[in-house]
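Participant: one predicted model, sequence on top.
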Amino acid sequence: MSSVLILCGKTCSGKTFLAQLLKSEFGYEETISTTTRAPRQHLNEIDGVSYHFTDEAHFLELEAKGEMAESFCFTDESGARIHYGTTKEAITQLTDMQKKVVAVLEPEGAVNLHNYCVQNNIPVSIGYLECPVSLQMQRYQAERIHNGNIEFTEGEKKSHIDRLNRMNGIEAMWDALPSYDFYIPVLEGEDALRDYVETLESHAELFSSIEEYKEPLNLSKAAPSSSALGERLFDKMLSSTKPESSIGFSIR
């Protein structure tokens, strides 16, 4: 029987790694989200593989036609609107084939997709990856700052500072949100998480939700952290030594 498992977590909590593990070892298929942001070159993102990249006009057209299973929008530090979403087609083409589906989403998108699945009688659950802030920052430094680049352009530097501000602003609220069915401990090591994944399917089945979340999440107006904080963190990460293997498994 088809089902949808939604993975939530902060930046660098290991969502993508866990989704890849579920695909390679447990037969899950992953949805590909649509976004209006630009591909991240330092992550080698590919259109149609990492995301479906599009412009705002086309994204809004999809929403207006009712083709999105979930979508949300936030305003970045520069004032630009960034849209993310998952089309209904991306979900149904997998569930119609009785596939087990994993989706990696932020909390607002997760609630929207959860409600879409409930309305269409698709078993669904939301798991949240609990990652200590110290480990999150170590991983960001290792994977995104010390990733082979010697120098960053002003645009790349601003992108990192914006992300670090978001990690210390809106993402700091995510741990306490009431919209998760179960929590996934993020452990410092691939083998430990791999052992936990073997029980994940039973968690997903046990907590498959049968009711909608009636109260929509409204996180877009959350106060951002000070822009000076992001800049200080970026400069510190750039100037210090890359963390060793204690950061655990590779993440995005």
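Facilitator: Structure received.

Participant: from here on, contacts and neighbour counts on C-alpha atoms
Facilitator: Noted.

Participant: contacting residues for the closest residue to residue 185 other than its chain neighbours?
Facilitator: Distance criterion C-alpha to C-alpha, 6 or more residues apart in numbering; nearest residue to residue 185, sequence neighbours excluded, is residue 130 at 5.2 Å. Shown in contact with residue 130 (C-alpha atoms under 8 Å, 6 or more residues apart in numbering): 9, 13, 175, 183, 184, 185, 186.

Participant: just the helices in the stretch 151-252 of the chain please.
Facilitator: Listed in chain order, the helices of the stretch 151-252 of the chain (DSSP state H, counting those that start in this stretch) span 154-167, 190-197, 200-206, 227-239.

Participant: any idea which of those gets closest to residue 69?
Facilitator: Nearest of these to residue 69, taken as C-alpha to C-alpha: helix 200-206 at 20.1 Å.

Participant: now do the closest one: everything it contacts.
Facilitator: 5, 124, 125, 126, 127, 182.

Participant: please redo it, this time with the cut-off set to 10 Å
Facilitator: 3-6, 22, 26, 100, 123-127, 181-184, 194, 197, 207-208 (C-alpha atoms under 10 Å, 6 or more residues apart in numbering).

Participant: out of the residues you listed, which end up buried?
Facilitator: Among the contacts of helix 200-206, those classed as buried by 16 or more other C-alpha atoms under 10 Å are 3-6, 22, 100, 123-127, 181-184, 194, 197, 207-208.

Participant: structure two is appended below for comparative analysis:
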Amino acid sequence: MPAHSADLPRQPGLLIILSAPSGAGKTSLYRALLERLDHVVASVSHTTRPPRPGEQDGVDYHFVDEAGFERLVEEGAFLEHARVFDRSYGTSRAAVEAERAEGNDVVLEIDWQGARQIRERVSDAVSVFILPPSRQTLRQRLEGRGQDDVTVIERRMRDAEAEISHYDEYDYVIVNDVFEEALERLVAVVLGERCRLEHRREVLGVFADRLMGKIDETSG
């Protein structure tokens, strides 16, 4: 968890939502954030899509079939779930809660549908939307992947417009033009949120009372 005085009780980790249209660079920023900051962990989603080359079950995603996914939905196992590009994705409630209880900040790489569900269920969630610098850049990034044909790229562009229309539902918006600058802004968001009283009120209340002499310094 974030560094703190030995007298400062452990604070729960943040729940950080990261959304963007396909091609905006969200995944690259997400991975770089995990490398840059300690005690920031990835949420491994469940999905019904097949693994891509190099992906590992339980590391990149928990790969399940449609029937298995629906069973998890019925059991209430997901904090959020959504249908994206004809595949289902979901975030494990138990896994997120366990990481936060350990003081780790959990980052969810999800679309606006999942983000909306999270905000309705988790009052202290922090949401960040990543925008591309232009439509032209977005298209170039999609074409540069070399993974999709023209039909799929056109569909992704249409879906990007729909995704972008929800940017104003988020707490923070970052334009990913120069990658390092966008990463610095994302890091600043996380570090700033770690200091917000809203997230730390209970923990800091005890700490402040000790500093003011209201609680014995030697008490647990």
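Facilitator: In hand now; what should we look at? The structure presented is a predicted model; accordingly, all values stated were derived computationally and were not measured.

Participant: tm score of chain vs chain?
Facilitator: Overlay of the two chains. TM-score (TM-score structural alignment, normalised by the length of the second structure): 0.74; 184 aligned residues with a C-alpha RMSD of 2.4 Å.

Participant: re the thing from before, which of the contacts of residue 130 of the first structure has the most neighbours?
Facilitator: Among the contacts of residue 130 of the first structure, the one with the most neighbours (other C-alpha atoms under 10 Å) is residue 13, at 27 neighbours.

Participant: doesn't it lie inside a helix?
Facilitator: No - assessed with DSSP: H, G, I helix; E, B strand; the rest coil, residue 13 of the first structure is coil; it does not lie in a helix.

Participant: so how far is residue 180 of the second structure from whatever residue of the second structure lines up with it?
Facilitator: Counting by TM-score structural alignment, residue 13 of the first structure corresponds to residue 24 in the second structure. Distance of residue 24 of the second structure to residue 180 of the second structure, computed by C-alpha to C-alpha, to the nearest Å: 14 Å.

Participant: same thing with residue 111 of the second structure?
Facilitator: 23 Å.

Participant: which residues sit in contact with the residue most central in space within the second structure?
Facilitator: Nearest to the geometric centre of the second structure sits residue 108, at 2.4 Å (C-alpha atoms, centre = their mean). Going by C-alpha under 10 Å, 6+ apart, residue 108 of the second structure touches 15-19, 30, 41-45, 91, 96, 114-115, 118, 127.

Participant: for residue 83 of the second structure, see how far away it is.
Facilitator: 16 Å.

Participant: related to what we said a few turns ago, looking at the contacts of residue 130 of the first structure, which are in strands?
Facilitator: The members of the contacts of residue 130 of the first structure that map onto strands under DSSP state E are 183, 184, 185.

Participant: give the contact list for the aligned residue in the second structure for the last one.
Facilitator: Structural alignment places residue 185 of the first structure opposite residue 175 in the second structure (criterion: TM-score structural alignment). Residue 175 of the second structure sits next to 24, 25, 129, 130, 131, 132, 133, 134, 181, 182, 185 when contact means C-alpha under 10 Å, 6+ apart.

Participant: show the buried residues in those residues.
Facilitator: Here, 16+ other C-alpha under 10 Å leaves 24, 25, 129, 130, 131, 132, 182, 185 buried among the contacts of residue 175 of the second structure.

Participant: which residue ranges of the second structure form strands?
Facilitator: Using DSSP E, strands in the second structure cover 15-19, 40-42, 46-47, 62-63, 78-84, 87-92, 105-109, 126-131, 172-175.

Participant: include distance to residue 139 of the second structure when you put those into JSON lines, please.
Facilitator: Below are those laid out as JSON lines (distance: least, C-alpha to C-alpha, whole Å):
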{"stretch": "strand 15-19", "distance to residue 139 of the second structure": "18"}
{"stretch": "strand 40-42", "distance to residue 139 of the second structure": "27"}
{"stretch": "strand 46-47", "distance to residue 139 of the second structure": "26"}
{"stretch": "strand 62-63", "distance to residue 139 of the second structure": "29"}
{"stretch": "strand 78-84", "distance to residue 139 of the second structure": "19"}
{"stretch": "strand 87-92", "distance to residue 139 of the second structure": "22"}
{"stretch": "strand 105-109", "distance to residue 139 of the second structure": "21"}
{"stretch": "strand 126-131", "distance to residue 139 of the second structure": "13"}
{"stretch": "strand 172-175", "distance to residue 139 of the second structure": "15"}
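
Participant: just to revisit the earlier point, map the residue nearest to the centre of the second structure onto the first structure.
Facilitator: Aligned partner of residue 108 of the second structure by TM-score structural alignment: residue 103.

Participant: spatially nearest residue to that match, not counting backbone neighbours?
Facilitator: Excluding the flanking residues, the one nearest residue 103 of the first structure by C-alpha to C-alpha, 6+ apart is residue 6, at 4.8 Å.

Participant: same thing with residue 40 of the second structure?
Facilitator: residue 105 (4.7 Å).

Participant: thinking again about what came up before, any chance of TSV for the contacts of residue 130 of the first structure, columns distance to residue 230 of the first structure?
Facilitator: Output for the contacts of residue 130 of the first structure, formatted as TSV (distance: C-alpha to C-alpha, whole Å):
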residue	distance to residue 230 of the first structure
9	20
13	18
175	20
183	28
184	27
185	26
186	24
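
Participant: just name the closest of those residues to residue 66 of the first structure, please.
Facilitator: residue 9 (27.0 Å).

Participant: next up, the contacts around that closest one.
Facilitator: Going by C-alpha under 10 Å, 6+ apart, residue 9 of the first structure touches 15-16, 104-107, 127-131, 171, 174-175, 183-184.

Participant: switch to 6 Å and redo it
Facilitator: 128, 129 (C-alpha atoms under 6 Å, 6 or more residues apart in numbering).

Participant: what's around residue 136 of the second structure, how many residues?
Facilitator: So residue 136 of the second structure, with other C-alpha under 10 Å, has 9 neighbours.

Participant: oh sorry, the question was meant for residue 57 of the first structure
Facilitator: 9.

Participant: which residue in the second structure aligns with it?
Facilitator: Match for residue 57 of the first structure (TM-score structural alignment): residue 67.

Participant: how much space separates that match from residue 88 of the second structure?
Facilitator: Taking C-alpha to C-alpha, one finds residue 67 of the second structure at 11 Å from residue 88 of the second structure.
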